[in-house]
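Enquirer: sequence? don't have it. structure:
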């Protein structure tokens, strides 16, 4: 026995030591579980057959306590509303269970010390389970009512997307209106059309980053490639079933999930109709609301129609910026619906008017290609050299053959073209010192 210490104070000290160690153990256990869950999806209903699409089912994680002999069992979705209360209750129960044998005599001897310890324990477990704490370690679904940053989205579109005044305006208004609506009647459905290299993928990435900061790396953003995820024509029925289960599970986990379908012009007809129930004006489908989700189609289909309309404007002496959505959207909706290579051929999604906007991406002129070159040079940390900018732009091919107005690949090959000039750029930078 320590000199000057009473049995009561020693026992209370032991209680505090055990309490501290147990809390530390609970803290590290919880952090371990949260980090384990960071890159996992949360749909416990998804069968193994769908995992080839990259979906991870909900799992039970066992984290045995080393000192307190407490076994923690966690099984929860990664959405704050589901996680906060169970975690807090779990940790408090673990602490009380571990300390129950020692608390009775200690309470009789040192009520103030033990009461203070329990208060500290409650405060720590409350802080530990607060969304602001665990969302620092695990990506969380945005809270209900959380709005997009309008100025940030506009700045990103202005700085990174070139030559697409129409797409910028339509998408900005559509997305912000949808985000600010506390009770939308249906999910937001955008269909982006235009030739390769005009910025469709770029815009979808910018939008995804604004909804979920991790962008395409987010577990709440899902990218489907027609040639990768739905390659075989004879398995359309299986794809439709898989797609429905995938979307149902992920929207259950995060209502504001984003789904991007690329290469829609290569999608087998009928596959995409599987998501029609989720796009319609239903409050819930099998107990799940899809009204906060965003669906984006990317397609080259309709690109010829857009290019012809843009060329007609140029020929008639009208400014490119005078082209309005009403000049192109009717052409796109009818053209895509009747195009057997569009993936939306005779689709019930178009027939039921479930696509909110057909967004046209105009062909890019040489001045827009130069903007892409400057942006790429800046991104690589190079000083912008207009001679290099012009050289890269001149190496692109343009149409029509006579006038050579529009780049036939947009900005798609700018990076590869700039690679050829990289040695010259580096030497120039070195010379400038």
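Expert: That came through fine. Computed from a prediction, not measured in an experiment: that's the story for all the values here. Numbers count the residues shown, from 1 in each chain.

Enquirer: only C-alpha atoms from now on, for both contacts and neighbour counts.
Expert: OK.

Enquirer: from residue 295, how far out is the residue nearest the centre of the chain?
Expert: Compute the mean C-alpha point of the chain, and by Cα atoms, centre = their mean the closest residue is residue 221, 3.1 Å away. As judged by Cα to Cα, to the nearest Å, residue 221 and residue 295 stand 10 Å apart.

Enquirer: ok, residue 399 next?
Expert: 32 Å.

Enquirer: just to revisit the earlier point, which neighbours do residue 221 and residue 295 share?
Expert: Contact criterion Cα atoms under 8 Å, 6 or more residues apart in numbering; residues shared by residue 221 and residue 295: 258-260.

Enquirer: highest neighbour count among those?
Expert: Neighbour tally across the shared contacts of residue 221 and residue 295 (other Cα atoms under 10 Å): the maximum, 28 neighbours, falls on residue 258.

Enquirer: and residue 72, that's in a strand?
Expert: Yes: counting by DSSP: H, G, I helix; E, B strand; the rest coil, residue 72 is found in a strand.

Enquirer: that older thread, higher neighbour count, residue 399 and residue 295?
Expert: A direct count of neighbours by other Cα under 10 Å for residue 399 and residue 295 places residue 295 higher, at 19 against 14.

Enquirer: quick one: distance of the helix or strand encompassing the more buried one to the chain centre.
Expert: In this structure, residue 295 is located in strand 294-299 according to DSSP states H and E. Per Cα atoms, centre = their mean, to the nearest Å, the displacement of strand 294-299 from the mean C-alpha position of its chain is 13 Å.

Enquirer: only the buried residues of that strand, if you could.
Expert: By neighbour count with 16 or more other Cα atoms under 10 Å, strand 294-299 contains the buried residues 294-299.

Enquirer: export those as a markdown table, with columns for distance to residue 95.
Expert: Formatted as a markdown table, those follow (distance: Cα to Cα, whole Å):
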| residue | distance to residue 95 |
| --- | --- |
| 294 | 42 |
| 295 | 45 |
| 296 | 47 |
| 297 | 50 |
| 298 | 52 |
| 299 | 56 |
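
Enquirer: and the comparison structure, right after this:
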């Protein structure tokens, strides 16, 4: 098989084809260059855009004429083309930097004859809400005060105070102390502990009479079921079964307190002759005075009447007879401390009590007791007769003052002898 010999004209043919492809490649490169120039024209600055466009068009025309000249001269004289631009022309094609214009704030000019309107200040709604909240709080406070006044009017404490000042002689500070405690406690129905008031003083100074006035008043404004008067000598005399007395006392206290809680009333329990009460009954009462109890036992008033501490009161008054004890609250507080020490030695019951001491009565107070009793019995109030009856009693003499030893206790017996 014969081998095919390459054509002798093959080298010449390859040379002609390469010479023919050179113009084609030149045209392609020219077309790309024109496309790039058109794209770059879109990013030129408006101010210098036309000048740069003129320069680039001239450069392009020179390059095009240069390529045509070499293309027409023949393939032998131009084996390849070079389209690299001179350095100067490259510099001109660099995109110029755009200068940023500085923005200046324009001055707002108002016309001479026009009126300048200031911005409107909008009022905050939170201020209105705050005013409304303050108004609601004030209304609630006034409503609470009115409720307290209504609760006090239910017990008529003003009438009780007038009665006590009229019927109790020589114990003005004691009356004021009792009324202050009652008004403060009876202002509301909810409490965390009961009110325990201890009336202490010598015999005949008005303690039992105070207890009777309190019982009479609260029976009139509430009901007999909410007031308890307990006399130790009468309800549990010596020789009786103390356990039976304890059961009876517990039943009476529970009955009064529970019924008062149902009716939303505060009961008043008065215990007289406390110095004669057995220790077992004192222990029972002490349990009722504690704060950790059911609600009905927390809303109650206990009045404890006794002669315990009477000797200390007598001694204190006689030692301070030269000063006006009745008008000095400081000395009255000192007197309460003296009585409290005697009560704590007797029993721990009085740890929870508010002590109100009753001091000795002077001769002028005894005269008032005679006058009041004679008016009750229907006798004509003869001043000479009253002076004569008052002089028959025994007194402590300290300087110019005369303090009755037995107080007004013998007044009733003396008036009864006038029948």
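Expert: Sure, I can see it. Nothing here was measured: the structure is a model prediction, and the numbers come from that model.

Enquirer: just to revisit the earlier point, trace the residue nearest to the centre of the first structure over to the second structure, please.
Expert: Using TM-score structural alignment, the partner of residue 221 of the first structure in the second structure is residue 227.

Enquirer: residues contacting the residue nearest to that match when sequence neighbours are not counted?
Expert: Nearest in space to residue 227 of the second structure, with sequence neighbours left out and distances taken as Cα to Cα, 6 or more residues apart in numbering, is residue 268 at 5.0 Å. Residue 268 of the second structure is in contact with 215, 218, 226-228, 300-303, counting by Cα under 8 Å, 6+ apart.

Enquirer: tell me which of those is nearest to residue 37 of the second structure?
Expert: residue 300 (108.9 Å; Cα to Cα).

Enquirer: wait, that closest one sits on residue 197?
Expert: No: in this structure, residue 300 of the second structure is not within contact of residue 197 by Cα atoms under 8 Å, at 11.2 Å.

Enquirer: and those two? which has more neighbours close in?
Expert: Remark: of residue 300 of the second structure and residue 197, residue 300 carries more neighbours, 27 against 22, as counted by other Cα under 10 Å.

Enquirer: what residue of the first structure takes the place of the more buried one?
Expert: In the first structure, residue 300 of the second structure lands on residue 293 (TM-score structural alignment).

Enquirer: distance of that match relative to residue 242 of the first structure?
Expert: In terms of Cα to Cα, residue 293 of the first structure sits 18 Å off from residue 242 of the first structure.

Enquirer: for residue 87 of the first structure, same thing?
Expert: Counting by Cα to Cα, the gap from residue 87 of the first structure to residue 242 of the first structure is 32 Å.

Enquirer: likewise residue 220 of the first structure?
Expert: Taking Cα to Cα, one finds residue 220 of the first structure at 17 Å from residue 242 of the first structure.

Enquirer: who's more crowded, those two?
Expert: Counted by other Cα under 10 Å, residue 220 of the first structure and residue 242 do not tie: residue 220 has more neighbours, with 25 against 19.

Enquirer: state the number of residues packed around the residue lying closest to the more buried one once chain neighbours are set aside.
Expert: Nearest residue to residue 220 of the first structure, sequence neighbours excluded (Cα to Cα, 6+ apart): residue 257, at 5.0 Å. When neighbours are counted by other Cα under 10 Å, residue 257 of the first structure registers 25.

Enquirer: what does residue 171 of the first structure align to in the second structure?
Expert: Under the alignment by TM-score structural alignment, residue 171 of the first structure pairs with residue 178 in the second structure.

Enquirer: mind listing what that match touches?
Expert: Here residue 178 of the second structure is in contact with 197, 356 (Cα under 8 Å, 6+ apart).

Enquirer: same check on residue 119 of the first structure?
Expert: For residue 119 of the first structure, counting by Cα under 8 Å, 6+ apart, there are no contacting residues.

Enquirer: one more: residue 194 of the second structure?
Expert: So residue 194 of the second structure contacts 289-291, 297-302 (Cα under 8 Å, 6+ apart).

Enquirer: residue 401 is in contact with residue 395 of the second structure, correct?
Expert: No: taking contacts as Cα under 8 Å, residue 395 of the second structure lies outside contact range of residue 401: 9.3 Å.

Enquirer: distance check, the aligned residue in the second structure for residue 201 of the first structure against residue 299 of the second structure.
Expert: Aligning on TM-score structural alignment places residue 201 of the first structure opposite residue 208 in the second structure. Residue 208 of the second structure sits 24 Å away from residue 299 of the second structure, going by Cα to Cα.
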